[in-house]
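Asks: can't give you the sequence, but here's the structure:
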């Protein structure tokens, strides 16, 4: 029976997560869909990750180690190249799948039209004592041709994805030059050729950890800049959206003290869409000095946290 089902390759990149990775591995081994292989790519950890992984005695598990640290994108790409499955799934070493995740996604693919390349789901984001369901209900379009929605921002969580391996033909892999947001960049690219299917229910928990890449503001801003430049033709089709991205980068740069580049991006934001009143407000506040800007930023964050 198992041989008649499509094999799923589950790729888990990891780096110094020996204390967390057992939970992630167990959540994959406990899947109700059994025809899987698990490829753990250790990105040159300096802790006892290898020892922890090899304690799991399961023939479906394969351990690969990078000799040098190359980053999460390179680790995922290594796993993709080593995979044998018809479908690819990604698990993060600090997250936890629900036991029926793959089963539900394989069922979704079974009656999907051929142009569907990716099936993803909702998930719970756990931050301290907060539990948030994503993606937001405010999104108007979550499946089908979601290219234009993805140009507004990423809402497809990598650990929620099950995708056809054929999506990676023509060397469409994770961009290893990006210090963050590599999943968003890949979804933007793949959404030009494939449609997405969304399962409107949580199929995993994603945990926020102190050393998460997504908490490094410098990396996020640099990646955001690179992605805008790489896909500028696509972003430029919606000037209002482009203005919002320039605004986000500009205010982010100002927040970390890089006011010169920050102002340049805010000016780009205004040039892209002259009625962006958020941009006009920030440029006006900057006329009164950096300290006033910081007070405004802190007040804005405090209000946003309360809501």
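Replies: Good, I have the coordinates. As the structure is a prediction and not an experimental result, all values here were calculated from the model. Numbers count the residues shown, from 1 in each chain.
Asks: okay, CA-based contacts and neighbour counts for the rest of this
Replies: Noted.
Asks: from the middle of its chain, how far away would stretch 209-223 be?
Replies: Remark: stretch 209-223 is offset 12 Å from the chain centroid, using Cα atoms, centre = their mean, to the nearest Å.
Asks: Sort out which residues of that stretch are buried, please.
Replies: By 16 or more other Cα atoms under 10 Å, the buried positions in stretch 209-223 come out as 218-223.
Asks: got a markdown table for these, with secondary structure and distance to residue 178 too?
Replies: Shown next, in a markdown table, are those (DSSP: H, G, I helix; E, B strand; the rest coil; distance: Cα to Cα, whole Å):
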| residue | secondary structure | distance to residue 178 |
| --- | --- | --- |
| 218 | helix | 12 |
| 219 | helix | 8 |
| 220 | helix | 9 |
| 221 | helix | 11 |
| 222 | helix | 8 |
| 223 | helix | 5 |
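Asks: Do you have the strands of the stretch 101-250 of the chain handy? List them.
Replies: 116-127, 130-134, 162-164, 195-207 (DSSP state E, counting those that start in this stretch).
Asks: Comparison target below:
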């Protein structure tokens, strides 16, 4: 049986790690290695790992605190599996995730597979509507073999392209990773490793399997880095920046700190190694995503005036032709996020939220779950019943 490594990076979140680690240990695929990469935690992370008393778990810890990309690179260097996936300490794998992916990889004769994600919003989430809720996307329960080049072009055209195999929603053969490292010097490029690894994988394999079934739950809390970058640029977002020695303008597009500008910068960083085959980023769509991100931050109360000025100066100097588009996009985005904020602040409007997200929304109080592990049990039963 082929060996699979699940690499779990973690930092001072033992209360969450116990769920992620439980989901890895309970996989029905047997030849597993679970690498817990503890980025110098000061809480009881090591004790949580030891409490599982499982021979498949490997606990590793660097000599000093690393940034997110370097932590993942360190964890990767300790993995010995033929196939590798990554699981953050805030996420949860359904018990048949690895076995399903391995089965489909064999069926399609591919070396890369991705699966659909669900989203779990924890009880500490700041929007009333989304507290302790599970978001299940619409799926077909069918599997497809897709062309890497085609989806790489879609990714560089639209950074929000949903069907992209990232490090945390895919199972990747080591040979793909080795090819990327040989060309790039390392696998996880800065600044957001999920997205840079996605491009790196697609550049180094001709195809991938898309499993249109939810096999993974991503948890979102108020302390989540991505959530902080999207809603308030608070502690989570600032802690992320502290991991880099570079200035803001060196790790973001134009020095604008939003998730979208980090993704754009990351795709540019990957592109440098594949200029002969890499498409250019669609500037119009990329700028549109930054406008949407800034509008969202502004509506949720963050002062982003300096970032608006930077963007306006860039458009004036480099892309005058985009000014009408930017103006319309800004108006539409602010209207959209005002409406979304209203809908999410009122618990009785969850049906509208379901339409906005194009997903089923399960409330914890109705379906009897209070954490991501209990939500996963509900999802497993849903998958079985289809």
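Replies: Perfect, I can see it now. Quick caveat: nothing in here was measured; it's all calculated off a predicted structure.
Asks: Quick TM-score on the pair, please.
Replies: After superposition, the two chains reach a TM-score (TM-score structural alignment, normalised by the length of structure 1) of 0.79; 287 aligned residues with a Cα RMSD of 3.4 Å.
Asks: picking that back up, so which of the strands of the stretch 101-250 of structure 1 comes closest to residue 87 of structure 1?
Replies: strand 162-164 (4.5 Å; Cα to Cα).
Asks: By how much does that closest one deviate from structure 2 on average?
Replies: Compared with structure 2 after fitting, strand 162-164 of structure 1 deviates on average by 0.6 Å (mean Cα distance after the TM-score superposition for structure 1).
Asks: Over which residues of structure 2 does that strand lie when aligned?
Replies: Aligned using TM-score structural alignment, strand 162-164 of structure 1 spans residues 171-173 in structure 2.
Asks: Run through who's touching that stretch.
Replies: 82-85, 98, 101, 111-114 (Cα atoms under 8 Å, 6 or more residues apart in numbering).
Asks: List the residues that contact the counterpart of residue 8 of structure 1 in structure 2.
Replies: Matched to structure 2 by TM-score structural alignment, residue 8 of structure 1 sits across from residue 4. Listed by Cα under 8 Å, 6+ apart, the contact partners of residue 4 of structure 2 are 31-33, 81-85.
Asks: sorry, back to before: now the strands of the stretch 101-250 of structure 1 in a markdown table, please, with extra columns for distance to residue 188 of structure 1.
Replies: Below are the strands of the stretch 101-250 of structure 1 laid out as a markdown table (distance: least, Cα to Cα, whole Å):
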| stretch | distance to residue 188 of structure 1 |
| --- | --- |
| strand 116-127 | 12 |
| strand 130-134 | 19 |
| strand 162-164 | 14 |
| strand 195-207 | 11 |
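Asks: So which of those is nearest residue 307 of structure 1?
Replies: Comparison of the strands of the stretch 101-250 of structure 1 against residue 307 of structure 1 by Cα to Cα identifies strand 130-134 as nearest, at 13.2 Å.
Asks: buried residues in the closest one?
Replies: residue 134.
Asks: How far away from the center of its chain is it?
Replies: Using Cα atoms, centre = their mean, the offset of strand 130-134 of structure 1 from its chain centre is 16 Å.
Asks: Stretch 157-169 of structure 2 too?
Replies: Worked out by Cα atoms, centre = their mean, stretch 157-169 of structure 2 lies 8 Å from the chain centre.
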